[in-house]
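# sequence first, predicted coordinates after that:
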Amino acid sequence: MTTPPRLEVLNLTRAFDGAPVVDNVSFQVQAGQVACLLGPSGCGKSTTLRMIAGVDMQDSGQIFVDGKLICDTDFRVPPERRAIGLMFQDFALFPHLAVRDNVAFGLAGGFKANRDRVTELLDRVHMSAHIDSFPHELSGGEQQRVALARALAPRPRVLLMDEPFSGLDERLRDGIRDETLALLKEEGTAVLLVTHEPHEAMRMADQILLMRKGNIVQQGAPYNLYNAPVDRLAAGFFSDINVLDGTVQGALTDTPFGQFLTPGMPEGAQVDIVIRPQHLKLDFDRAGQGPAPTVENGTAARAKVTRARYLGRESLVEFATDQGNITLNATVPGVFLPPAGTPMWLMLRRDRVFVFPRV
């Protein structure tokens, strides 16, 4: 017998004043899996989360937990009985309760009746020493750990997390995210995380649900979304991109890097050829008019440096191509700061390039 997904959402829709905010959204999250609703502000991520939590009502669609219907337009399990935990960016700890009582808040009988569960979770989030402290005595990172322990205390089947790390200093985020992920995996909780930060989604998620204007435009493993984006906007959401525009002529499109095959595109169609900065390789054109270097499965374009900046782990070099004076950016590991006007060859492999119809 097939085990049902821990969380299943089918054809969920929600509109405000006649304008669709969530439009026919469907997905599944398995036990122990972290799924991420990723997209820009206003795309419908938090509204989707609120409907699953039960604090907002969908216009149509169904929500299941472990194969059991918890909500449709006729039937609705109250939020407190859905076995769904919530964790938000402001942590929402009760300022008048000590850490132990915050963690025990959702448990019948409070701290005395649930001492073992509370102390176990505080130990696992490295907060045992603060069991009698109050929220105002804790740092942001410590409050986040307490909020996580409180969310997990009732053993929810599903945990919903809405931008839970955005209030933390950047230097704290990576460590706390990793600790949080490890604990959630141990608990076997299905996690639905909302964020607008691609780096956070790539770091935490087993699957990413990329949202735009109320729709899921692409979903899958982070590797697949990054390396096989569905369109130009999806490619640009995960990293900076260079875009060459062109017109299809005889299934080919002319660029400074030569002609690109654009099979399946109609004659005269406008296309965008997308290149990530890290996929451009550089070589000095010392003679200024030297022969183009040989590139495996690709071609080279002559260009001149317009600006170079050091960004810490890498350098960003901006170019203008000799053909068409097109601006392109390349990233180079470490320090690489050629002066403006330096002639160089830009090289790329065609299998690292995306071609999309222009929209």
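Now that the structure is in, tell me what you want to look at.
# going by C-alpha atoms from here, please, whenever you check contacts or count neighbours.
OK.
# helix, strand or coil for residue 356?
strand (DSSP: H, G, I helix; E, B strand; the rest coil).
# repeat for residue 243
strand.
# for it, the count of nearby residues, please.
19 (other C-alpha atoms under 10 Å).
# list the contacts for the spatially closest residue to it that is not a sequence neighbour?
Nearest residue to residue 243, sequence neighbours excluded (C-alpha to C-alpha, 6 or more residues apart in numbering): residue 274, at 4.7 Å. Neighbour list for residue 274: 232, 241, 242, 243, 244, 353, 354, 355, 356 [criterion: C-alpha atoms under 8 Å, 6 or more residues apart in numbering].
# presented hereafter is structure B, for comparison with structure A:
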Amino acid sequence: MNSQLEVHKVTVRYGAFTAVEDVSLTLEKGQIGCLLGPSGCGKTTLLRAIAGFERVAEGSIALHGSVLSTPRQQVAAEQRKVGMVFQDFALFPHLNVRRNIAFGLSHLDRRARRARVEEMLALVSLDDYAQAYPHELSGGQQQRVALARALAPNPEILLLDEPFSSLDSELREQLAGEVRELLKQNGVTAILVTHDQHEAFAMADRVSLLHRGRIAQSDTPYNLYHNPANEFVAEFIGHGSMVSATVDAAGELSQGLGSLDRSHGHWEPGEHLRLLVRPDDVEYEENSRTRLRVVGKAFRGASYFYDLLLPDGQRVPCLTPSHIDVPLGGELPIRFNLQHVVVFAPPREPTAD
């Protein structure tokens, strides 16, 4: 089966600066992808290259089998069947909702244009707001107008550049889920750009995490979280702490972390490991002999988020029910549950035959 989108070994440069380097990814029809990463990692540059706003220095970009970009060939952005939803929605303030959606449909006759607009209004549940202007709408409603306008010309792929960033955090995740459902119901292929892993996980089938212009890992959200390819991926996705530990003669880890089960591999005494310890790896246990000093805490309604100090000064996070209220400087009794902890180890020296 031919891919709907194929990005092959793409490099984008601005003079001597390389913004995107040797990036490859594919999307099948109806699949939702995500370019995730910190500011400056190249994700928006790559999206703009797919849209036709940036030229590629190396590699190629093809949509539904048609090559759009190579170093020698550049199909103009307006000639690509690509829909785009921008960070600020880019709605026309002087046009009402109906006319905003109709803006890209000038190639249709009046009857077909009206029918398509009505279809889009129904799709995003804005039938009652057709005559409203952007300033009269909530942020979520404006986002849906921008989505309807981008989908109205029936693009082969939809590109979304941080479309939820101007909304509050609860609404962002909710809308990401709603947009995913809408796109899936209509078989739309799409790519989302975001720095927020919660948006990425709520919306995408496959996430490509970028670091310094390269893909650090491209995988399902589940695998990114549970099987990170390297420490950068683990720290960006993890919401945990990287902790250094040493294996002792009994197979126990230093810092009172306990032991790793065999699913993590076999470690020799004296080996140095790096562990991504997440809040769910550190459990409150009232009668535990392991007690760690509280050096930070944040109330989250149903829970407290604690920052705990290990004997050597490293820190680990812990989440408890909010009725477990230990003051700063106090000690929290805990146990380490390392069943799902992520472990990194330096490469071993090859042994002689």
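Thanks, I have the structure now. Just so you know, these numbers come straight off a predicted model, no measurement behind them.
# superposed, what's their TM-score?
Superposed pair, TM-score by TM-score structural alignment, normalised by the length of structure 2: 0.87. Supporting alignment: 343 aligned residues with a C-alpha RMSD of 2.7 Å.
# that older thread, quick one: map the residue nearest to residue 243 of structure 1 onto structure 2.
In structure 2, the residue matched to residue 274 of structure 1 (TM-score structural alignment) is residue 276.
# element containing its match, please.
Under the criterion of DSSP states H and E, residue 276 of structure 2 resides in strand 272-277.
# OK, contacts around the aligned partner of residue 89 of structure 2 in structure 1?
Under the alignment (TM-score structural alignment), residue 89 of structure 2 pairs with residue 91 of structure 1. Residue 91 of structure 1 makes contact with 143, 144, 147, 164 under the criterion C-alpha under 8 Å, 6+ apart.
# one more time with 7 Å
143, 144, 147 (C-alpha atoms under 7 Å, 6 or more residues apart in numbering).
# which among the contacts of residue 274 of structure 1 end up buried?
Buried members of the contacts of residue 274 of structure 1, counted by 16 or more other C-alpha atoms under 10 Å: 232, 241, 242, 243, 244, 354, 355, 356.
# grab the nearest non-local neighbour of the fifth one.
When the adjacent residues along the chain are set aside, residue 244 of structure 1 lies closest to residue 273, with 5.0 Å between them (C-alpha to C-alpha, 6+ apart).
# the one you found: neighbouring residues, count only.
21.
# ok, residue 320 of structure 1 next?
Residue 320 of structure 1 has 19 nearby residues by other C-alpha under 10 Å.
# now do the same for it: its match in structure 2.
Match for residue 320 of structure 1 (TM-score structural alignment): residue 309.
# what sits against its match?
292, 293, 294, 295, 315, 316.
# which single one of the residues you listed is nearest to residue 159 of structure 2?
Closest approach to residue 159 of structure 2 among those (C-alpha to C-alpha): residue 316, at 37.9 Å.
# show me what the helix or strand encompassing the closest one is packed up against.
Residue 316 of structure 2 belongs to strand 315-321 when assigned by DSSP H and E. In terms of contacts (3 or more C-alpha pairs under 7 Å, 6 or more residues apart in numbering; DSSP states H and E), strand 315-321 of structure 2 is packed against strand 241-246, strand 282-284, strand 303-309.
# pull out the buried positions in the longest one.
In this case it means strand 303-309 of structure 2. Result for strand 303-309 of structure 2 [16+ other C-alpha under 10 Å]: buried residues 304, 305, 306, 307, 308, 309.
# surely the fourth one touches residue 296?
Yes - Residue 307 of structure 2 lies in contact with residue 296 (C-alpha atoms under 7 Å); the separation is 4.6 Å.
# now the helices for the stretch 101-250 of structure 1?
Using DSSP state H, counting those that start in this stretch, the helices of the stretch 101-250 of structure 1 run over 110-113, 115-124, 140-152, 170-187, 198-204, 222-227, 232-238.
# noted, bye for now.
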